[in-house]
Structure formats: C-alpha cells, structure tokens
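**Q** predicted structure and sequence below. I'll ask about it afterward.
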Amino acid sequence: MAVTGLDHLQIAIPTGAEDAARGFYTGILGMREVAKPANLSPTGCWFESGSLRLHIGVDPDFRPATKAHPAFLVDDIAALEQALAEAGYPIVQDKPVAGYARFFTADPFGNRIEIMQRLRA
C-alpha cells in the first residue's frame, strides 16, 4: 500500500469571500472555476488548471495560513509576478531553490502562496 498521487488541495477563506477568491484564482492566476457536486456544501468554490485541482472551503473561524502553503508551478513567472504586483499583491523573494525561480505572495485573505517555475538546464 502506498500514496500514489494528490487528488486536490484545499485552502480556507472567510465566510462570504467566494467572489474575492474567484477574482484572485481566475482573474490573476488564470485558473478556471469548476462546479462543485450538488451534494456538498453550497459555500466555497473549486478551481482547476492543468492537473491541479484546488478546493476553496469556507471556515467561519478563518485564520490565514501563513506558513503552510500551496506551491503553484507556472510557465511565465515574470508575467505573473508583474500581474500580481500591479494588482497590489505582495511579492516576497526567498532563499533560492536549485532548478527553480520562485517567490511568495498571498491571496486576498492572507493565505501564503508560492509561485515557482522550473528553470531549463
């Protein structure tokens, strides 16, 4: 028996913040929203991009995740960094990781997000 993959990642947002999540995850990051199954909570929203599936859940006791974070792979880190900066999102450089360009930002709720692009050898 072994873990064979990752089905999805879930992060939390405050109550009533789905529209702000849509603006960030679709408007800035370019993900697409997908319908949630009808038998699940009507709150929150789901997004996909390539093989990545991100579930956004509403937490009435929301506190932003400032250490734990998703790391999103992108194909044009410079363009995304510029779009995030122009939209007023923080750009935080960190220690280098071999084989990647990367930085951290935060979603509209203060959840830490890492943006990474694999470097060509």
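**A** Arrived safely.
**Q** hey, let's count contacts and neighbours off CA atoms from now on
**A** OK.
**Q** from residue 107, how far off is the closest residue to residue 75 other than its chain neighbours?
**A** Nearest non-adjacent residue to residue 75, counting by CA to CA, 6 or more residues apart in numbering: residue 117, 6.2 Å away. Using CA to CA, to the nearest Å, we find residue 117 at a distance of 19 Å from residue 107.
**Q** mind listing the helices for this protein?
**A** Applying DSSP state H to the chain gives helices spanning 18-22, 77-86.
**Q** take this one as well and set it beside the first:
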Amino acid sequence: MLLAAPPGSEAALRAFYVGVLGMTEDPKPPALAARGGCWFSAGSVVLHLGIEEGYRPPPKAHPGIRVTGLDTLAARLTAAGTPVRRDDALPGHHRFHTHDPVGNRLEFLEAAMAS
C-alpha cells in the first residue's frame, strides 16, 4: 500500500506507525531513502509513505487493514489521543476508521465471530 505525506513528517509517522500501531520500520534502499518518507510492515501488511510536496490527504481513499484484536487496537489508539469512528455498515465485519498524524484515513477491520 502506498500513502503520501508532507515533507518533514517522518518523525510523526514513526511515532504513530511504530509507537502506537506497533509496526516495524523497514529500511529503505539508500537511493530511495534520499527522497524521504518511511516504510512500515506488520505481518502481511506493507505500507510505504512517500513524501509529496503540496500534500493534501484524500478525503475518502484509504487502505483497509485486516487485524485481530480490533477492540484492543481501538483502545490503544484512543489512549494515544487518536480518535476512532466505528462503522457497522459492512456485514460480517467489525471495523473502524481513524487518521494518521498527517490526515491519511485508515480502516481497520476484523471478521465478526459467528454466533
């Protein structure tokens, strides 16, 4: 997945994606590191945040990230001061949306347990 971010936002991105979400920062090859930005991963999720001059977060476009422990993740985000907005409009799933420090919308979802 590729998202964009404004110049100089790498520290805030690291604090959020590594410090709050618990992802690992992956090293960028030197030629790409010179462009700025950050790469993160967790399990099968790979996320690249590229630096974009004049960056404006998209109002609707977002990655959907499947997780286990959705409620625990929501509590961790809330405790870190990052609001979550729950949404029950997708049958068979529990999910919420939130935003990273630069305004990228993120969706986290987990399959609902069958009763």
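**A** In hand now; what should we look at? Just so you know, these numbers come straight off a predicted model, no measurement behind them.
**Q** format the helices of the first structure as CSV; extra columns: distance to residue 37 of the first structure.
**A** Below are the helices of the first structure laid out as CSV (distance: least, CA to CA, whole Å):
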stretch, distance to residue 37 of the first structure
helix 18-22, 16
helix 77-86, 31
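**Q** so which of these gets nearest residue 36 of the first structure?
**A** Smallest distance to residue 36 of the first structure across those (CA to CA): 13.0 Å, for helix 18-22.
**Q** which bit of the second structure covers the closest one?
**A** Mapped onto the second structure using TM-score structural alignment, helix 18-22 of the first structure spans residues 10-14.
**Q** also stretch 57-69 of the first structure?
**A** Using TM-score structural alignment, stretch 57-69 of the first structure corresponds to residues 50-62 of the second structure.
**Q** buried set for that stretch?
**A** 50, 51, 57, 62 (16 or more other CA atoms under 10 Å).
**Q** which residues touch the second one?
**A** Okay, so that is residue 51 of the second structure. Taking CA atoms under 8 Å, 6 or more residues apart in numbering, we find residue 51 of the second structure in contact with 4, 5, 6, 7, 35, 36, 37.
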